[in-house]
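>>> here are the coordinates; sequence isn't available:
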């Protein structure tokens, strides 16, 4: 198992010093799944939700969240993201929406936390906009799907 990098030699939380790392292109993709009733999914997909463009609002929320990740997660570095995308896949057979985010930059540290934050906040926004019609929605399967760049290279989740 790898050493925990956010602890100093005394076991105290600290922000990792990345100043000696080389810049490289860093990319991460993450997902979140939100499951709801068929009626709620139909409201969203048919564009009949009284709050308007649910996906549009959730997309902007996810993008904003990625940009503010270091304000939310205490030891994250503030990053100059060059790309943030949030997309939605309707999974009608399971009455779910799969939220997928992509974050990219050229820098000294990875963007996994930004991608996870974007996917999570987009799913939370879907929940917020639809909770009046379906308070029992479930957000699950929040995970990193892919990471590129840096010393550890490129990997995909199985």
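Yes, it's here. This one's a predicted model, so the numbers in the text were calculated from it and none came from an experiment. Numbering: from 1, shown residues only.
>>> contacts, neighbours, all on C-alpha from now
Fine.
>>> Let me see the ranges of the strands in the chain.
Counting by DSSP state E, residue ranges of the strands within the chain are 24-35, 83-91, 96-107, 138-148, 155-156.
>>> Please convert those strands to CSV, extending it with distance to residue 52 and mean neighbour count.
Shown next, in CSV, are the strands of the chain (distance: least, CA to CA, whole Å; neighbours: other CA atoms under 10 Å):
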stretch, distance to residue 52, mean neighbour count
strand 24-35, 19, 23
strand 83-91, 16, 17
strand 96-107, 17, 24
strand 138-148, 21, 18
strand 155-156, 35, 12
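>>> Dump these to JSON lines, plus distance to residue 61.
Shown next, in JSON lines, are these (distance: least, CA to CA, whole Å):
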{"stretch": "strand 24-35", "distance to residue 61": "14"}
{"stretch": "strand 83-91", "distance to residue 61": "9"}
{"stretch": "strand 96-107", "distance to residue 61": "12"}
{"stretch": "strand 138-148", "distance to residue 61": "16"}
{"stretch": "strand 155-156", "distance to residue 61": "25"}
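>>> Distance check, residue 139 against residue 7.
When distance is defined by CA to CA, to the nearest Å, residue 139 is 30 Å away from residue 7.
>>> let's bring in a second one:
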């Protein structure tokens, strides 16, 4: 058996069979930031962006993306998520996005949290690009995961 679970003995990619695994509570948090001009940040905070409610739209986009992860990422299982949350925190010249996904199931939700965070960041860019085309998305990463065989992990 290959050490990589998505490869069979011949090296061909396949979806991992999780049928025999027990269902456990699972949670993942992922996040990243988008840096922008002070003017763009002020407009987003004030709700004055030309395309409308940037953060409200980004929150919905992130939630929708988490629900579609199994369709977007090859070999990801389609999951019946229990909850997805997308939160925002303003910095001096950036917005930090944190997405949390959870379920009780047989496989983790790391990819769902990462997908939610990345699509929320992309949506902020799309909604605010008229204000600042030079925005930079950075630092997308898994922040925490709980549940399953590997237990609890927190990024350093």
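Thanks, I have it. Not measured: the values here are computed from a predicted model.
>>> Quick check: the residue of structure 1 positioned farthest from its centre vs residue 51 of structure 1, distance?
Ranked by distance from the centre of structure 1 (CA atoms, centre = their mean), the top residue is residue 10, with 31.5 Å. Distance, residue 10 of structure 1 to residue 51 of structure 1, using CA to CA: 51 Å.
>>> Pull the contacting residues for the corresponding residue of structure 1 for residue 101 of structure 2.
The alignment partner of residue 101 of structure 2 in structure 1, by TM-score structural alignment, is residue 103. Each residue near residue 103 of structure 1 by CA atoms under 8 Å, 6 or more residues apart in numbering is listed here: 27-29, 66, 81-85, 111-112, 114-115.
>>> how does it look with 7 Å?
27-29, 83-85, 111, 114-115 (CA atoms under 7 Å, 6 or more residues apart in numbering).
>>> could I get those as CSV with distance to residue 19 of structure 1?
Output for the contacts of residue 103 of structure 1, formatted as CSV (distance: CA to CA, whole Å):
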residue, distance to residue 19 of structure 1
27, 19
28, 21
29, 24
83, 22
84, 24
85, 27
111, 16
114, 20
115, 22
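>>> Identify the farthest-apart pair in those residues.
85 and 111 (12.6 Å; CA to CA).
>>> what's the closest non-adjacent residue to residue 114 of structure 2?
Nearest non-adjacent residue to residue 114 of structure 2, counting by CA to CA, 6 or more residues apart in numbering: residue 30, 5.3 Å away.
>>> Same question for residue 49 of structure 2.
residue 43 (5.4 Å).
>>> Tell me the spacing between the alignment partner in structure 1 of that neighbour and residue 153 of structure 1.
By TM-score structural alignment, residue 43 of structure 2 lines up with residue 43 in structure 1. In this structure, residue 43 of structure 1 and residue 153 of structure 1 are 42 Å apart, going by CA to CA.
>>> Can you report how many residues neighbour residue 50 of structure 2?
14 (other CA atoms under 10 Å).
>>> My guess is residue 70 of structure 1 contacts residue 80. True?
No - at 11.0 Å, residue 70 of structure 1 does not count as touching residue 80 under the criterion of CA atoms under 7 Å.
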